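**Q** make a model of this:
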Amino acid sequence: ALIALLRWRPKALVFIEQTSNLHLVMLARMLGVKVVIANVSLTEYRAGKYRRRPFGSKRFKLADLVLAVGEEHRQRLLDLGVHPDRILVTGPPVPPPPKEQDRERWSTEWRQRFGIRNGEPVIVAGSTYPEEEGVLLEAFRRVKQVAPDAKLVLAPRHTSREDLDQVVRQSGLEYELRSRLNGKPAQADVILLDTQGELSHVWGTATVAFVGGSLMRRGPGHSPLEPLSWCVPVTMGPSFEQQTAAVNLCKEWGIVQICTDPAVLAETWLAASQNQEYRRAFSERCEEFLTHGSKVYERWWQAICNE
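**A** Alright, predicted model coming up:
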């Protein structure tokens, strides 16, 4: 990065969310290169950590422009001492949906790997913590009482944890590990995604999704925008401090459901799985949302290029 700055003298140096590379920031300023930090989502907890560190707030105060995802994040930046003229609220960026041909290919490929037949309801719970997996399995058990052919794909946030399958094993539900399928279709009702880098495609198999890290206050939580890029109905818990701007935007559009216990989760999953008219209307609304959300990148570009 240092060599690129010295050789190419770019118009702007853009960091995503934050930067600890203060040497790059200082060099860019010396060279007259605009420093931008985009997609800043700053929780009160993280802002407190920056305030306590000697150079914590410098990562934002030295930037020429900070693009925040929401008003509450702008206020925390102000509290850190960032000049108000250097902060712009752009909203949360929405990932572009997969191309139609890729969407079909990936969805078909993963459905075959997981042994999912046409018409079978599939719940994908992604980036989950062990504290919430018991709730999800109980909700799935309730779904099975009404829809016995339903399947659950459970994707833990940390695939390296020692107790990866402990909660599923204790539930008594039959399960298979993704890493041990060896090219054969899964036979169990629960598939444990114990591999990395595949969740972004596995969302495409879902009839309805659950976003992990939201049933308890722990960790940053997962963004609902990733499964929504597949136009999949999304459920999540009531804890989403790190994702406040994205979740509030989704709630305004009516494309995310907040659930607090197994009974509500099961009811919501069944409603999304069994009502074709609901899914059709949801898909249309979500497509409109994705088109609208992609304009955030245009606002980034305009802000970066604006002298």
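**Q** contacts and neighbour counts: CA atoms only from here.
**A** Noted.
**Q** give the contact list for the closest residue to E17 other than its chain neighbours.
**A** Closest residue in space to E17, ignoring its immediate chain neighbours: V40 at 4.3 Å, by C-alpha to C-alpha, 6 or more residues apart in numbering. Going by C-alpha atoms under 8 Å, 6 or more residues apart in numbering, V40 touches 16-18, 66-69, 73.
**Q** most neighbours, which of those?
**A** V66 (33 neighbours; other C-alpha atoms under 10 Å).
**Q** for the helix or strand that one falls within, which helices and strands make contact with it?
**A** Under the criterion of DSSP states H and E, V66 resides in strand 65-68. Here strand 65-68 touches strand 34-40, strand 87-89, going by 3 or more C-alpha pairs under 8 Å, 6 or more residues apart in numbering; DSSP states H and E.
**Q** tell me what the next helix or strand after it is packed against?
**A** Downstream of strand 65-68, the first helix or strand assigned by DSSP H and E is helix 71-79. Packing contacts for helix 71-79, counted by 3+ C-alpha pairs under 8 Å, 6+ apart, involve helix 44-52, strand 87-89.
**Q** for the comparison step, fold the sequence that follows:
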Amino acid sequence: MIFLYNLLLPLAALVGLPYYAVRMVLTGKYRKSLGPKLGFYPDSKVFSGLGGSPRIWMHAVSVGEVTAAAPVMAELRTRYPRACLVLSTSTETGREMADRLVTEATAHIYYPLDLPFVVARMLRRVRPDVFVPTETELWPNFLTQCRARGVQVVLVNGRISPRSFRRYGRTRFFWKGLLEGLDGLGMISETDARRVQELGALREKVQVLGNAKYDSLASRTSDDLRAEISRKLDIRPGSPVFVAGSTHEGEEAACLAVYRRLLEVDPEFQLILVPRHIERGDAVADLVRQAGFKDIFRVSEMGGGRRRKGNRIVIVDVIGELFKAYSLATVVYCGGSLVPRGGQNILEAAAWGKVVLYGPSMEDFEGEKALLEEAGAGISVADEEELLARMLSLLADPEQLKRRGEQGRLAIAANAGAARRYADLIGRHLAAR
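**A** As a prediction, the model looks like this:
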């Protein structure tokens, strides 16, 4: 299977390279990461300073996975103060988030492209005792070479979404061998554990250990962080604010229509729009203007010295501000859900004690949805009209809004502890070497 995989890699490169080349030229995306992903680092000190023991390499694809990796890395640093802890990411936005969140890492690097010679070079440089992928990021050449070098591979915060399960299921014959070769699999839920076993993981290696994102969120909220974003966006505490987070194409129009109706109830309402992909900032700004709103402030403009001065609508088109923006919300909509994208992370808003509304497409966040709905802090809506109706109902009863939000915050806090369990799992495999 690996031979066939490597035979097909050049074909995949021929198909994919023109697309990525165009994106690089037009948007600047991938310029920072392409060289390192091929093993080229202009600063050789990145690897010359990798001393310490044990040697643990954790991988988090992008922003979401970094938030899960952060508390695990913090726990590992506490347990192994002299360890070499390397964190890799696949995306530039993930790397930016890692630089801010995961200060315990000895080094931050990009995950190598799954080419045999590149993988071999990076493994020689890092020399891990244990490799720790988060969620379900599995690359055949990398895992094969880890096995050949005696590197333990321990999956943490593992999850298999319904879409991934269907996709992997069509090529189960390929993934079965890779999953059987993993040394340990820590999964978020019983559903994830069942799915990974059906794909080929050995039952005795699979454990259900919970979601490390609960630990990350519970530790990140603070009055100082809320005050920081309040000053930055010039929004007074207690002002009525509608935050639409992680929106995808097709959702901003619905949010703008809802916002127009909220203004009829309270003309002081402000809107913070946070597109899931910041490169859509121009398109979202155009959409806002087409909807008749001219008073717009884009956070990316702050780099040029502009400051918000009472603008009605704020577009957050920079990375790393969504979590803080949720702290200002009176009402929250979390995107990727009124369109068929499987949802986005609804826990970030709930960690601040906010009731979260979302559409029917939440397949990738079933556990989080169940937790918040049981606590009364998560509300599913079918469409734009129901979104407005449920928001108006909540706004009409501020005490209920506050109480339900607090119940969600407490539910997240009660589920903390997964980071410690994942560190235990990693520790057992370090001891077994």
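**Q** and the equivalent of the residue nearest to E17 of structure 1 over in structure 2, how far is that from K45 of structure 2?
**A** Using TM-score structural alignment as the criterion, V40 of structure 1 maps onto G158 of structure 2. G158 of structure 2 sits 32 Å away from K45 of structure 2, going by C-alpha to C-alpha, to the nearest Å.
**Q** ditto for L4 of structure 2
**A** 36 Å.
**Q** out of the helices and strands packed on strand 65-68 of structure 1, which one sits most buried?
**A** Among these, strand 34-40 has the highest mean neighbour count (mean count of other C-alpha atoms under 10 Å), at a mean of 23.
**Q** that strand vs structure 2, average offset?
**A** Superposing on structure 2 and averaging over aligned pairs (mean C-alpha distance after the TM-score superposition for structure 1), strand 34-40 of structure 1 comes out at 1.9 Å.
**Q** ok and that strand relative to helix 71-79, angle-wise?
**A** Strand 34-40 of structure 1 runs at 140 degrees relative to helix 71-79, counting by axes from the mean of the first three to the mean of the last three C-alpha atoms, to 10 degrees.
**Q** how far away from the center of its chain is strand 34-40 of structure 1?
**A** Strand 34-40 of structure 1 has its C-alpha centroid displaced from the chain centroid by 20 Å (C-alpha atoms, centre = their mean, to the nearest Å).
**Q** still on that earlier bit, quick one, which of the helices and strands packed on helix 71-79 of structure 1 is nearest to E176 of structure 1?
**A** Across those, E176 of structure 1 has its closest neighbour in helix 44-52 (37.4 Å, C-alpha to C-alpha).
**Q** next, the buried residues of that closest one.
**A** For helix 44-52 of structure 1, a neighbour-count test (16 or more other C-alpha atoms under 10 Å) marks 47-48, 50 as buried.
**Q** same thing with stretch 186-200 of structure 2?
**A** By neighbour count with 16+ other C-alpha under 10 Å, stretch 186-200 of structure 2 contains the buried residues 186-189, 191-197, 199-200.
**Q** distance to I272 of structure 2 for the residues you listed - can I get that in CSV?
**A** As requested, those are arranged in CSV below (distance: C-alpha to C-alpha, whole Å):
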residue, distance to I272 of structure 2
G186, 36
M187, 34
I188, 31
S189, 33
T191, 35
D192, 34
A193, 37
R194, 39
R195, 37
V196, 38
Q197, 42
L199, 41
G200, 44
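**Q** looking at those, which is nearest L217 of structure 2?
**A** Of the buried residues of stretch 186-200 of structure 2, the one sitting nearest to L217 of structure 2 (C-alpha to C-alpha) turns out to be I188, at 15.7 Å.
**Q** and the closest one? What does it align with in structure 1?
**A** Aligned by TM-score structural alignment, I188 of structure 2 pairs with V69 of structure 1.
**Q** thought its match was touching E17?
**A** No: using C-alpha atoms under 8 Å, V69 of structure 1 is not in contact with E17, being 9.6 Å away.
**Q** okay, and the common contacts of the two?
**A** Shared contacts of V69 of structure 1 and E17 (C-alpha under 8 Å, 6+ apart): 39-41.
**Q** quick one: the residue nearest in space to the middle of structure 1 and R113 of structure 1, what's the gap?
**A** Note on structure 1: the residue nearest the mean C-alpha position is S223, at 2.2 Å, using C-alpha atoms, centre = their mean. With distances taken as C-alpha to C-alpha, S223 of structure 1 is found 25 Å from R113 of structure 1.
**Q** isn't there a strand covering E162 of structure 1?
**A** No: E162 of structure 1: not assigned to a strand; according to DSSP: H, G, I helix; E, B strand; the rest coil it is coil.
**Q** name the helices or strands packed onto the helix or strand harbouring L178 of structure 2?
**A** Here L178 of structure 2 sits within helix 172-180, counting by DSSP H and E. On a contact count with 3+ C-alpha pairs under 8 Å, 6+ apart, helix 172-180 of structure 2 meets helix 140-148.
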